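Student: Based on what follows, work out the 3D shape:
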Amino acid sequence: MRDIDEIDRKIIAAVQNDGRITTHELAARVGLSPSPCARRVRTLEDSGIIKGYTAIIDQSKVGLPISAFASIKLERQREADLDRFAHAVARWPEVADCYLMTGQRDYLLRIVVRDLEAYERFLKDKLTRLDGVASIETSFALGQVKRSEVLPLR
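Tutor: From the prediction side, this is the model:
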């Protein structure tokens, strides 16, 4: 992990808010000329601090209005079991987010689907067929209050 300075923080803040910002606009915003600014961005990308750029899509407007949060408990928490679960989940496009958790449950998944029938199919065809799953508890989001990819850098 490389140290980031104040200029790096300004660059990160700017690209978090507008991934399509031009190098010239970014340079002006952070107080550098374009060439050094582009080098810093490239260094942030090469070091993995900036992992990529993406568009934020309104899931409802593309026909995927349902967010289901599934808490998963595995039968065992051995490394091989955790790895098997993580590799399976990584292949499923319905899983938008997956976190390894502390506490009563092992994983928390956010599953995005078009309707309850699609969630039921996902549950029956994929999640319940995975070896080592002891229990699944699902909650459905009624609405989204906040979602952000912007990190609170200080």
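Student: okay, CA-based contacts and neighbour counts for the rest of this
Tutor: OK.
Student: Contact partners for the residue nearest the centre of the chain?
Tutor: Nearest to the mean C-alpha position of the chain, counting by Cα atoms, centre = their mean, stands Asp97 at 5.3 Å. Residues near Asp97 by Cα atoms under 8 Å, 6 or more residues apart in numbering: Leu109, Arg110, Ile111.
Student: That one is in what secondary structure piece?
Tutor: strand 95-100 (DSSP states H and E).
Student: Which positions within that strand qualify as buried?
Tutor: For strand 95-100, burial by neighbour count (16 or more other Cα atoms under 10 Å) applies to Val95, Cys98.
Student: Does anything pack onto the helix or strand following that strand? Which helices or strands?
Tutor: Moving toward the C-terminus from strand 95-100, the next helix or strand (DSSP H and E) is strand 107-113. On a contact count with 3 or more Cα pairs under 8 Å, 6 or more residues apart in numbering; DSSP states H and E, strand 107-113 meets strand 66-74, strand 95-100.
Student: quick one more, to check against the first:
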Amino acid sequence: MSLDRIDRKILTLLQENNRLANVELAEKVGLSPPACLKRVRQLRESGVIIGDVSLVNPELSGNKMTMLVSVEMERDRKDIYARFQASINRAPEVIECYQTTGSYDFVLIVCVKDIQAYEVFLERVLRTDPNIRKFQSSVSIRRIKYATAIDIQQT
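Tutor: Here you go, the predicted model:
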């Protein structure tokens, strides 16, 4: 789907506040409410907008520790990667997972209550996978930047 100036404005505004009423959104982008609603529906149906969520402060939810975990697999095989990815998708502690280039095959962002909860995660998910050669854990001491909005550039 090709995005025009109005689509980009809609996306920028919805990333700032997805609870914005359609009437207000339409006014801000210069469309009638029905035309604006149609645009938003098209953005959803085409997969440009993939979800609407509420962001929860991890500290207030009890998950005070964020771990960055780099994982190196034993072999570079599609079936091994698929099994690993399936296990990661089942692990609620993993809030992000990226397949990467370089020394490690995957980088995980793991959010847990404390170090004991992290150890439980390690035993249940990583140490039981025979296809993991090694992993390295880093503790985040402070979040410097966190954003969910992407920059909507002109193309």
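Student: just to revisit the earlier point, the residue nearest to the centre of the first structure pairs with which position in the second structure?
Tutor: With TM-score structural alignment as the criterion, Asp97 of the first structure lines up with Glu96 in the second structure.
Student: so how far is stretch 72-89 of the first structure from its chain's centroid?
Tutor: Offset of stretch 72-89 of the first structure from its chain centre (Cα atoms, centre = their mean, to the nearest Å): 19 Å.
Student: Check stretch 119-126 of the first structure too.
Tutor: With Cα atoms, centre = their mean, you get 21 Å for stretch 119-126 of the first structure.
Student: Which stretch of the second structure is it matched to in the alignment?
Tutor: The aligned range for stretch 119-126 of the first structure is 118-125, by TM-score structural alignment.
Student: can you count the residues close to the closest residue to Leu100 of the first structure other than its chain neighbours?
Tutor: The shortest distance from Leu100 of the first structure to any non-neighbouring residue, by Cα to Cα, 6 or more residues apart in numbering, is to Tyr107 (4.6 Å). Using other Cα atoms under 10 Å, Tyr107 of the first structure has 20 neighbouring residues.
Student: likewise the one 10 residues further on?
Tutor: For Glu117 of the first structure, the tally of surrounding residues (other Cα under 10 Å) stands at 10.
Student: tell me which residues of the host helix or strand of it are tucked away?
Tutor: Glu117 of the first structure belongs to helix 116-125 when assigned by DSSP H and E. Buried residues in helix 116-125 of the first structure, defined by neighbour count with 16+ other Cα under 10 Å: Tyr119, Phe122.
Student: Next, the mean deviation of it compared to the second structure.
Tutor: Comparison of helix 116-125 of the first structure with the second structure after fitting gives an average deviation of 0.7 Å (mean Cα distance after the TM-score superposition for the first structure).
Student: Look at Ile12 of the first structure and give its secondary structure.
Tutor: Secondary structure state of Ile12 of the first structure, per DSSP: H, G, I helix; E, B strand; the rest coil, is helix.
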